[in-house]
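> Sequence first, predicted model second:
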Amino acid sequence: MTIVPIVTVPDPVLKQRATEVGTVDDALRRQMDNMLDTMYDAPGIGLAANQIGLLNRVLVMDLSERLEDGVEPKRNPIYMVNPEIIFKSEEPSEMEEGCLSIPGQYALVQRPAIVRVKYLDYNGQGQEMEASGLLSHCVQHEIDHLNGVLFIDHLSKLKRDMIMKKLAKLQKGQQVL
């Protein structure tokens, strides 16, 4: 189990577009395992490679229910390499989103209610997934990361600026301690 540091705003790697992966090999599987361990430790439900400073098109998710302390959760990880949204519904969905790279900040984000995603799995096999609800929001959020887009980029300038000011204040307060 390897936990790696999570990159936070305003690190420029979060605004860069990740490049496609050529082959799913053991090194990439180790990266995905480390990303998953990092995400569970944070704790979060999704993590894109940009968030650990890597610019390859890889993301991990797990929307399994978290159980009480001392009880091992039933995990259901999803690994996506080179994910691509191939269908977006016209129907919108609005949910509160947060981000491990923008700690402690949340806002309502509107996205397509249903998406279909094409990707390579942990073993390099081609897959397709149709997602709705929380899974739809999560996969779109993580693919946004791979495109250099943050959830706050979907907000009005006023809301985005308020979140960034709050975050700067929190970060400044932590440096004083």
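Ah, there it is.
> okay, CA-based contacts and neighbour counts for the rest of this
OK.
> and the gap between the closest residue to Ser101 other than its chain neighbours and Leu100?
Excluding its sequence neighbours, the residue lying closest to Ser101 (CA to CA, 6 or more residues apart in numbering) is Thr8, at 4.1 Å. Applying CA to CA, to the nearest Å, the value for Thr8 to Leu100 is 7 Å.
> Residues touching the longest helix anywhere in the chain, excluding its own?
Taking DSSP state H as the assignment, the helix of the chain that covers the most residues is helix 157-176. Here helix 157-176 makes contact (CA atoms under 8 Å, 6 or more residues apart in numbering) with Ile102, Pro103, Gly104, Gln105, Ile152, Asp153.
> putting a second one here so we can go through both:
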Amino acid sequence: MKILRYPNKKLRYISKPVIKIDKKIHKIIDKMFKIMILENGIGLSAIQVGIPLQIITILDTENINKKITIINPKIIKKKKKILNSEGCLSFPNQQAIVPRYKYLDIKALNYYGKNIKIKAKSLLSICIQHEIDHLLGKLFIDYLSELKKNIIKKKMKKMYKKENENKN
């Protein structure tokens, strides 16, 4: 399992809801946390590792030792638009200003399949929104002007080409 990098087409796939939370799903979640931490990330969606399921792993931004698993998330409420600089593990070393909501309420399932509600604010809210976008096949560059989007796309394609040349 490894993080897919843009321009991998799978990053645009729309993720399907998880039907049954079992050992297989737990194994995916555990691996996602391991990879996310190794890559110094705070959030990761399953599609970023090539699995089109509605699974998100997050390190709580206020308590970095607390792991949050979000399965089949639904946004209930969002308020107070803000602009935030964000990056993405699928776009190494790239940052952009993206509009998000400062406050977010979601309902979802946790690691054990229990119904949960999360009231998120600030960085946690932004992280959850970013990862939910991934589940919908949406990338943070989709919020940018064509010029900014093309600059990042060009950098990523160049890096992707270089990585592939180094493999051969």
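Structure's in. What do you need? Here the structure is a predicted model, which means the values were calculated and not measured.
> in the superposition, what's the average offset of the longest helix of the first structure relative to the second structure?
Helix 157-176 of the first structure differs from its equivalent in the second structure by a mean of 2.2 Å after superposition (mean CA distance after the TM-score superposition for the first structure).
> For the counterpart of Asp153 of the first structure in the second structure, list the residues it contacts.
Superposed on the second structure with TM-score structural alignment, Asp153 of the first structure falls opposite Asp142. Asp142 of the second structure sits next to Lys149 when contact means CA under 8 Å, 6+ apart.
> still on that earlier bit, buried residues, the longest helix of the first structure. List them.
Neighbour-count burial for helix 157-176 of the first structure flags Arg160, Ile163, Met164, Leu167 (criterion: 16 or more other CA atoms under 10 Å).
> need the helices for the second structure, in chain order.
Going by DSSP H, the second structure shows helices at 23-38, 122-135, 146-167.
> Quick one: closest of those to Leu53 of the second structure.
With respect to Leu53 of the second structure, and counting by CA to CA, the nearest of these is helix 122-135 at 7.6 Å.
> Measure the mean distance from the closest one to the first structure post-superposition.
Helix 122-135 of the second structure sits 0.4 Å off on average (mean CA distance after the TM-score superposition for the first structure).
> counting contacts, what elements does that helix pack onto?
Packing contacts for helix 122-135 of the second structure, counted by 3 or more CA pairs under 8 Å, 6 or more residues apart in numbering; DSSP states H and E, involve strand 43-45, strand 55-59, strand 91-109.
> Most tightly packed of those strands?
Greatest average neighbour count among those goes to strand 43-45 (a mean of 28), per mean count of other CA atoms under 10 Å.
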